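S.K.: no sequence on this one, just coordinates:
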């Protein structure tokens, strides 16, 4: 299926990058037509004109190219076979292509598996030196996940959620968070007082709330302002 967008920017390259980001594809997968080169203008930028480009992405051709190069070690590819043909959603394709482009751009190469289950798209990337895509306390991974969710939902009529894990970080972090939650519950039961956990991202706080929602004797809520917002575990009086 062919998609076309027209974008402007301070330079031609800026306009092209904006178009590729919206389409969720690489420059190699797209046809670029420069409508306006743009000019810098004179004193204080007076008379400056933005560059304007028309970028077209053919998802079917891109899928064929991905299939033909799937054996390369430096190429991301999804090898899950539970979805074939029309069952592979456009949103999943767009999300996977975007993640592959971003990670390739920061020099991370490896294998990528993706599949869709109900309204969730799962993307898992494995490879060496994935640290640059994770960042301090997973901040970079959260940023990539946020952008990937935006891309996926632009290509879906129904709301979808992308669960992205790189180098197994999210799975490992989830286990650590659950361990911290267990310790917080133990402290609450021993002291009878509320326990404020460490500052966490919104996604990590959701893990705690979900994990402890059925635990008897405690309740949870969040307090504070980002990025220092924390989960508070509070004792619940028995009736």
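M.R.: Happy to help now that I have it. Every value quoted in this text rests on a predicted model; they were computed, and no experiment measured them. Residues are numbered from 1 along each chain as shown.

S.K.: going forward, measure contacts between C-alpha atoms and count neighbours the same way
M.R.: OK.

S.K.: what sits closest to the most centrally placed residue in the chain if chain neighbours are left out?
M.R.: In the chain, the centroid-proximal residue (C-alpha atoms, centre = their mean) is residue 145; its distance is 1.6 Å. Excluding its sequence neighbours, the residue lying closest to residue 145 (C-alpha to C-alpha, 6 or more residues apart in numbering) is residue 164, at 6.0 Å.

S.K.: thought that neighbour was touching residue 122?
M.R.: Yes: using C-alpha atoms under 8 Å, residue 164 is in contact with residue 122, at 6.2 Å.

S.K.: in terms of neighbours, single out the busier of these two.
M.R.: A count of neighbours by other C-alpha atoms under 10 Å puts residue 164 above the other of residue 164 and residue 122, at 24 against 18.

S.K.: enumerate every residue touching the more buried one.
M.R.: Contact analysis of residue 164 by C-alpha atoms under 8 Å, 6 or more residues apart in numbering lists 122-124, 141, 145, 170.

S.K.: and the comparison structure, right after this:
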């Protein structure tokens, strides 16, 4: 867990400085007062500043707080439901404007998940992951990608030519690779640079 030790003229000031350095809300941390402030004798000497140790105890709360802020800034009517599942923080979105949060082929949803993962990485040293879904979109998208992979694999076998798919996110490319991993007739690999990285399906030579 990430922590900082910070000094200030008062305990409250030291805590605020620590929170600003960690970029987290107060609800996500544990605070230990290492040293209370001591006013200087006659206002001249002997004074000591307050010292606190602030530790991020709930990195998932940091992610939830961040997502609530982003959704508020997007001005969309979306409900947020969060649940910790082992080393994963699963976020489910629902509501009237959920389509706007998903975006074309899930691009907005993927970008939101990437940003949330960055916040989580900043708040913990542990290998934790954020998964954001919106009314079962990822499951439906996975089923669509598997069908696409199977159809394009058949086309590659019939024509003998390489098939290049449209640019996809890392998660979507992994779905394609996994869907075709057991087919001994073909091979898949990723080509191109982000954001145009895509999967190529070809016959095994």
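M.R.: Received the coordinates, thanks. None of these values were measured; they are calculated from a predicted model.

S.K.: got a TM-score for the pair?
M.R.: TM-score of the superposed chains, computed with TM-score structural alignment, normalised by the length of the second structure, equals 0.68; 165 aligned residues with a C-alpha RMSD of 2.7 Å.

S.K.: neighbours around residue 229 of the first structure, how many?
M.R.: That count, for residue 229 of the first structure with other C-alpha under 10 Å as the rule, works out to 17.

S.K.: do the same with the one 4 residues further on
M.R.: When neighbours are counted by other C-alpha under 10 Å, residue 233 of the first structure registers 24.

S.K.: ok, the closest residue to it other than its chain neighbours to residue 108 of the first structure distance?
M.R.: Closest residue in space to residue 233 of the first structure, ignoring its immediate chain neighbours: residue 220 at 4.7 Å, by C-alpha to C-alpha, 6+ apart. In this structure, residue 220 of the first structure and residue 108 of the first structure are 38 Å apart, going by C-alpha to C-alpha, to the nearest Å.

S.K.: the two: which is more packed in?
M.R.: residue 108 (23 against 20).

S.K.: please, which helix or strand holds that one?
M.R.: Assigned by DSSP states H and E, residue 108 of the first structure belongs to neither a helix nor a strand.

S.K.: tell me the residue in the second structure aligned with it.
M.R.: Matched to the second structure by TM-score structural alignment, residue 108 of the first structure sits across from residue 76.

S.K.: quick one: that match and residue 176 of the second structure, what's the gap?
M.R.: From residue 76 of the second structure over to residue 176 of the second structure (counting by C-alpha to C-alpha), the distance is 32 Å.

S.K.: do the same with residue 183 of the second structure
M.R.: Here the criterion is C-alpha to C-alpha. By it, residue 183 of the second structure lies 12 Å from residue 176 of the second structure.

S.K.: any chance you could map the strands in the second structure?
M.R.: Along the second structure, counting by DSSP state E, strands occupy 3-8, 29-35, 50-56, 79-85, 88-94, 129-134, 163-164, 186-191, 198-203.

S.K.: mapped onto the second structure, which of the contacts of residue 164 of the first structure hold?
M.R.: Retained in the second structure (both residues aligned by TM-score structural alignment, their matches' C-alpha atoms under 8 Å) from those: 122-124, 141, 145.

S.K.: and residue 120 of the second structure, what's its match in the first structure?
M.R.: Mapped onto the first structure by TM-score structural alignment, residue 120 of the second structure lines up with residue 152.

S.K.: residue contacts, its match?
M.R.: 91-92, 94-95, 160-162.

S.K.: and residue 193 of the first structure, by the same measure?
M.R.: 234-235.

S.K.: name the single longest helix found in the first structure.
M.R.: Using DSSP state H to define each element, the first structure has its longest helix at helix 169-191.

S.K.: mean per-residue distance, that one versus the second structure.
M.R.: Compared with the second structure after the fit, helix 169-191 of the first structure shows a mean deviation of 1.7 Å (mean C-alpha distance after the TM-score superposition for the first structure).

S.K.: which residues touch that helix?
M.R.: Helix 169-191 of the first structure is contacted by residues 134, 138, 164-165, 194-195, 197, 204, 207-208, 211-212, 217-218, 233-235 when judged by C-alpha under 8 Å, 6+ apart.

S.K.: write the PyMOL selection for whichever of the residues you listed are buried.
M.R.: The following PyMOL line selects those of the contacts of helix 169-191 of the first structure that are buried, judged by 16 or more other C-alpha atoms under 10 Å:
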select buried, resi 134+138+164+165+194+195+197+204+207+208+212+218+233+234+235
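
S.K.: apart from its chain neighbours, what residue comes closest to the aligned partner of residue 90 of the second structure in the first structure?
M.R.: Superposed on the first structure with TM-score structural alignment, residue 90 of the second structure falls opposite residue 122. Of all residues not flanking residue 122 of the first structure in the chain, residue 163 sits nearest, at 4.9 Å (C-alpha to C-alpha, 6+ apart).

S.K.: helices of the first structure, residue ranges please.
M.R.: Going by DSSP H, the first structure shows helices at 12-23, 59-68, 90-105, 131-134, 139-154, 169-191, 202-212.

S.K.: sorry, back to before: how about the kept ones among the contacts of residue 164 of the first structure, which pair is most distant?
M.R.: For these, with distances taken as C-alpha to C-alpha, the pair at the greatest spread is 122 and 141 (14.1 Å).

S.K.: need the contact list for the residue nearest to residue 122 of the first structure.
M.R.: By C-alpha under 8 Å, 6+ apart, the neighbours of residue 163 of the first structure are 120-123, 145.

S.K.: tell me the one of the residues you listed nearest residue 17 of the first structure?
M.R.: Ranked by distance to residue 17 of the first structure (C-alpha to C-alpha), the contacts of residue 163 of the first structure are led by residue 145 at 18.6 Å.
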